[in-house]
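Asks: One predicted model, sequence on top.
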Amino acid sequence: MISIIAAIDRNLGIGFQNKLLFWLPNDLKRLKALTTGNTIIMGRKTFESLPKGALPNRRNVVLSSNPAIQCPGAEVFPTLEAALQSCQPEEQVYIMGGASVYKQAMPLADMLCLTEIDAEAPQVDAYFPAVESAIWHEKSRESHLVDEKHPCPYAFVDYIRK
């Protein structure tokens, strides 16, 4: 199964200058809970934005057109298609960005695991593709209010392909 995992603001913003728009500890915990033991696929810039490099206890796959690129702890493939072909049919795969990888993966995904942040980031230079209601059905929603660690309301929302 191919799932896309992302945190998006009200305007589908996902990042600015290769950084997350909001620091939400529960979103990061959810990412860890969902992806541990599975395969994660990301673009080179997303990989480079990870503070400690490859994420532990999961297969890290990086997409790059540069065959000489070094991504310690990760496998490198030139295209999303090549990366997906390296996965077993029963393997759970999570696509985790960035914007161009999300756009390529949307037609292939079975599920979207989104953190929908009820706020607008002041600066955004990367966006998530539109979630079209004709294609995606909301399967579950878990809403969270502002607290001492989370400066804005957010919801964990899972969509499945219709």
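Replies: Arrived safely, thanks for sending. Numbering: from 1, shown residues only.
Asks: Every contact and neighbour count from this point should use C-alpha atoms.
Replies: Noted.
Asks: Might you calculate how far whichever helix in the chain runs longest sits from the centre of the chain?
Replies: Longest helix in the chain, counting residues (DSSP state H): helix 25-35. Helix 25-35 sits 11 Å away from the centroid of its parent chain (C-alpha atoms, centre = their mean, to the nearest Å).
Asks: what's in contact with the next helix or strand after it?
Replies: Using DSSP states H and E, the next helix or strand after helix 25-35 towards the C-terminus is strand 39-43. Residues outside strand 39-43 that contact it (C-alpha atoms under 8 Å, 6 or more residues apart in numbering): 58-64, 83, 91-98, 101.
Asks: One more to weigh against that first structure:
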Amino acid sequence: MLIAIWAQDNQALIGKNNRLPWHLPNDLQYFKTTTINHTLVMGRKTFEGMGGRPLPKRQTIVLTHDQKYQAENVLVLHSVAEVLDYSKKHDQITFIAGGSAIYQAFLPYCDKIYRTYINETFEGDAYFPTIDWKQWNLVDSQQGPKNEKNPYDYYYEKYTKKKAN
């Protein structure tokens, strides 16, 4: 099962200089709790923006066109087909974790979406690709707690793909 997971502002912004444009510790904890013991797929720039090391207790797949790219303790793959094949063979949840081009490539194959919607506007340079929300059902939405460390209004949303007629 493929699940896209991301946080965005109200303009679909997801990144700035290969990093998050906001600091929202509760969302980082949500990401950790949700993805732990599962597989994460991300592009090289996203991986390097996170420090170039895999997150603990998660199989990390770095997708890159660079055939010579290597990184310690990650699986480097070079095509969408390779990732889809890996996901089918391992019969587990595979989270698509960015950046923009990776989301664009995998969204047609995703069964679910986990989106953190931050009701603020930030500055950045990476946006989530245009999505046809008519293809998705919102099945859960919970407002995250706002406090001094998490100063924005934000919502954890879960969607499932509508069945084709």
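Replies: In hand now; what should we look at? It should be emphasised that the depicted structure is a prediction, and the values quoted were computed from it without experimental measurement.
Asks: residue contacts, the spatially most central residue of structure 1?
Replies: Per C-alpha atoms, centre = their mean, the C-alpha nearest to the average position across structure 1 is that of residue 96, at 2.6 Å. Residues near residue 96 of structure 1 by C-alpha under 8 Å, 6+ apart: 4, 5, 6, 40, 41, 42, 46, 102.
Asks: Residue 130 of structure 1 versus the nearest residue to the second one once chain neighbours are set aside, what's the distance?
Replies: Going back to what we said before, that points to residue 5 of structure 1. Closest residue in space to residue 5 of structure 1, ignoring its immediate chain neighbours: residue 113 at 4.7 Å, by C-alpha to C-alpha, 6 or more residues apart in numbering. Per C-alpha to C-alpha, to the nearest Å, residue 113 of structure 1 is found 14 Å from residue 130 of structure 1.
Asks: So if I had to pick from the two, which one is more boxed in?
Replies: Set side by side, residue 113 of structure 1 and residue 130 show more neighbours around residue 113, with 23 against 10, by other C-alpha atoms under 10 Å.
Asks: my guess is the more buried one contacts residue 142, does it?
Replies: No. Using C-alpha atoms under 8 Å, residue 113 of structure 1 is not in contact with residue 142, being 11.5 Å away.
Asks: Find residues that contact each of those two.
Replies: Common neighbours of residue 113 of structure 1 and residue 142, using C-alpha under 8 Å, 6+ apart, are 156, 157.
Asks: Quick one: name whatever helix or strand follows the helix or strand harbouring residue 115 of structure 1.
Replies: Element membership of residue 115 of structure 1, judged by DSSP H and E, is strand 111-117. Using DSSP H and E, the helix or strand that directly follows strand 111-117 of structure 1 along the chain is strand 126-127.
Asks: Out of the contacts of residue 96 of structure 1, the closest to residue 151 of structure 1 would be?
Replies: Nearest to residue 151 of structure 1 among the contacts of residue 96 of structure 1, counting by C-alpha to C-alpha, is residue 6 at 18.0 Å.
Asks: Would you double-check that that closest one falls in a strand?
Replies: Yes. Assignment of residue 6 of structure 1 by DSSP: H, G, I helix; E, B strand; the rest coil places it within a strand.
Asks: wait, what's in contact with it?
Replies: Contact analysis of residue 6 of structure 1 by C-alpha under 8 Å, 6+ apart lists 14, 96, 97, 113, 114, 115.
Asks: Report the mean deviation for the one helix or strand residue 103 of structure 2 maps to after fitting onto structure 1.
Replies: Element membership for residue 103 of structure 2, per DSSP H and E: helix 100-106. Taken over the aligned residues, the distance from helix 100-106 of structure 2 to structure 1 averages 0.5 Å (mean C-alpha distance after the TM-score superposition for structure 1).
Asks: which other helices and strands contact that helix?
Replies: strand 94-96 (3 or more C-alpha pairs under 8 Å, 6 or more residues apart in numbering; DSSP states H and E).
Asks: residue range for the strand it packs on in structure 1?
Replies: With TM-score structural alignment applied, strand 94-96 of structure 2 matches the range 93-95 in structure 1.
Asks: mean shift between that stretch and structure 2?
Replies: Mean deviation of stretch 93-95 of structure 1 relative to structure 2 after superposition (mean C-alpha distance after the TM-score superposition for structure 1): 0.2 Å.
Asks: neighbouring contacts of that stretch?
Replies: 1-5, 35, 38-42, 87, 101-102, 105.
Asks: try it again with 10 Å
Replies: Contact with stretch 93-95 of structure 1 is made by 1-6, 31, 34-35, 38-43, 59-61, 80, 84, 87, 101-102, 105-106, 109, 111-113, as judged by C-alpha atoms under 10 Å, 6 or more residues apart in numbering.
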